[in-house]
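A.B. asks: Pasting the sequence and the predicted coordinates here, then a few questions.
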Amino acid sequence: MRFMIVVKASKDSEAGVMPGEELLSAMVAYHEQLAQAGILVDANGLHPSSTGWRIKWSDGRKTVVDGPFTETKELIAGYTIINVKSEEEAREWAGRFPEPHMGGGEIEIRRVFELEDFGDRPEIDRFRELEVGRK
């Protein structure tokens, strides 16, 4: 089962401040452990929301809204995806995650849907053909 560890944004990450040497070193060490355990699927940081945009739908209409977005607690600064055998294992690995921002920070852990969770349907077979959701 796959889990996504979501790193919440901070004022610094939204300002484009790059992590310092201490944090980068801790992050590399953590991700090396994930890779050595054979459970690392993907990991990356994200550029500030000022370089992004949102698309909103309402009543069949689409609106594009350019960043930046002001509410940092709702923004993502980065993510790590792991593939583990159980929720307990995901909790154990997430508990080792380094503090994402100096002086605080928050991560959120969410299970990723597997194609099997959607049942046996022709639409899901089309996703399987695309190898969506496969490592």
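C.D. replies: Looks like it arrived, so ask away. Keep in mind the model is a prediction, meaning the values are calculated, not measured.
A.B. asks: hey, let's count contacts and neighbours off CA atoms from now on
C.D. replies: Will do.
A.B. asks: and the residue nearest the centre of the chain, helix, strand or coil?
C.D. replies: Nearest to the centroid of the C-alpha atoms of the chain, with distances taken as C-alpha atoms, centre = their mean, sits Y79, at 2.8 Å. On the three-state scheme (DSSP: H, G, I helix; E, B strand; the rest coil), Y79 is labelled strand.
A.B. asks: What residues of the host helix or strand of A43 count as buried?
C.D. replies: Remark: A43 resides in strand 40-45, with elements defined by DSSP states H and E. Within strand 40-45, the residues scored as buried using 16 or more other C-alpha atoms under 10 Å are 40-41.
A.B. asks: Does that strand pack against any helices or strands, and if so which?
C.D. replies: strand 76-83 (3 or more C-alpha pairs under 8 Å, 6 or more residues apart in numbering; DSSP states H and E).
A.B. asks: Between strand 76-83 and the next helix or strand along the chain from the strand it packs on, find me the angle.
C.D. replies: For strand 76-83, the following helix or strand on the C-terminal side (DSSP H and E) is helix 87-94. With axes from the mean of the first three to the mean of the last three C-alpha atoms, to 10 degrees as the basis, helix 87-94 and strand 76-83 are set at 130 degrees to each other.
A.B. asks: list the buried ones in helix 87-94?
C.D. replies: Under 16+ other C-alpha under 10 Å, the buried positions of helix 87-94 are 90, 93-94.
A.B. asks: likewise stretch 68-85?
C.D. replies: In terms of neighbour count (16+ other C-alpha under 10 Å), stretch 68-85 has its buried residues at 68-69, 72, 75-84.
A.B. asks: ok, and here's another one to check against it:
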Amino acid sequence: MRFMMIVKATTDSEAGNMPSQELIDAMQKYNEELVKAGVLLAADGLQPSSSGIRISYPEPGGKPKVIDGPFTEAKEMIAGYTLIEVKSREEAIEWAMRMPDPHGYGQGEIELRQVFEFEELTDDTESQEKEAALRKQAQLQKKA
């Protein structure tokens, strides 16, 4: 089971304030623990929404609309993520509870969401086989 720990943005992260060295050290230690446990798939911080782009689809079948950041409501923004693969929801919660305060100022908030496996989205065997082939091709291109 894959889970994404979504680190919510704060006014500080949206202002582009960089984390302290102490927080960087704590996050690196946490990521090392995830690696040693064999559960870490990816972990990254995101730049503020001022450098972001939003693509919306205001009408069914219509053209997408491009909106440049910054965006409002820091509570709805994402400052980073950690993607893990674990055996259970409970294990994902345990790992999320071990993450240091992601902003270091007592404002941190993490949203934990399970990632859909493609097989959960459709029973269509042809679509599942096509998705498996695409994922395999993407892995091979990474190695090349």
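C.D. replies: Everything's here; your move. If you're wondering where the values come from, they're calculated on a predicted model, not measured in any experiment.
A.B. asks: what's the mean distance for whichever helix in the first structure runs longest versus the second structure?
C.D. replies: Assignment by DSSP state H gives helix 21-36 as the longest helix of the first structure. When the second structure is overlaid, helix 21-36 of the first structure sits 0.6 Å from its aligned residues on average, using mean C-alpha distance after the TM-score superposition for the first structure.
A.B. asks: just the angle between that helix and strand 76-83, please?
C.D. replies: For the pair helix 21-36 of the first structure and strand 76-83, the angle between their directions (the same axes, to 10 degrees) equals 20 degrees.
A.B. asks: where's E123 of the first structure relative to I109 of the first structure, distance?
C.D. replies: If you measure E123 of the first structure against I109 of the first structure using C-alpha to C-alpha, to the nearest Å, the figure is 27 Å.
A.B. asks: Between those two, which has more neighbouring residues?
C.D. replies: Neighbours of E123 of the first structure and I109, each counted by other C-alpha atoms under 10 Å, are more numerous for I109; the result is 16 against 9.
A.B. asks: Who's the closest spatial neighbour of that one, skipping the chain neighbours?
C.D. replies: Closest residue to I109 of the first structure in three dimensions, ignoring its sequence neighbours and counting by C-alpha to C-alpha, 6 or more residues apart in numbering: I5, at 4.5 Å.
A.B. asks: how near is the aligned residue in the second structure for the one you found to P64 of the second structure?
C.D. replies: Under the alignment by TM-score structural alignment, I5 of the first structure pairs with M5 in the second structure. M5 of the second structure is 28 Å from P64 of the second structure, where distance means C-alpha to C-alpha.
A.B. asks: neighbour count winner among those two?
C.D. replies: When M5 of the second structure is set against P64 and neighbours are counted by other C-alpha under 10 Å, the residue ahead is M5, at 22 against 13.
A.B. asks: Looking for the alignment partner of Y57 of the second structure in the first structure.
C.D. replies: Under the alignment (TM-score structural alignment), Y57 of the second structure pairs with W57 in the first structure.
A.B. asks: my read: its match touches T63, true?
C.D. replies: Yes - with the criterion set as C-alpha atoms under 8 Å, W57 of the first structure and T63 qualify as a contacting pair; they are 6.4 Å apart.
A.B. asks: now for the longest helix seen in the second structure, which elements pack on it?
C.D. replies: Looking only at the second structure and at elements set by DSSP H, the helix with the highest residue count is helix 125-143. Helix 125-143 of the second structure is packed against helix 118-121, with contacts defined by 3+ C-alpha pairs under 8 Å, 6+ apart.
A.B. asks: mean per-residue distance, the helix it packs on to the first structure?
C.D. replies: Aligned to the first structure and superposed, helix 118-121 of the second structure gives a mean residue distance of 1.8 Å (mean C-alpha distance after the TM-score superposition for the first structure).
A.B. asks: in the first structure, what residue sits furthest out from the centroid?
C.D. replies: No residue in the first structure sits farther from the centre than D59, which is 29.4 Å out by C-alpha atoms, centre = their mean.
A.B. asks: Return the residues in contact with that one.
C.D. replies: D59 of the first structure makes contact with no residue under the criterion C-alpha atoms under 8 Å, 6 or more residues apart in numbering.
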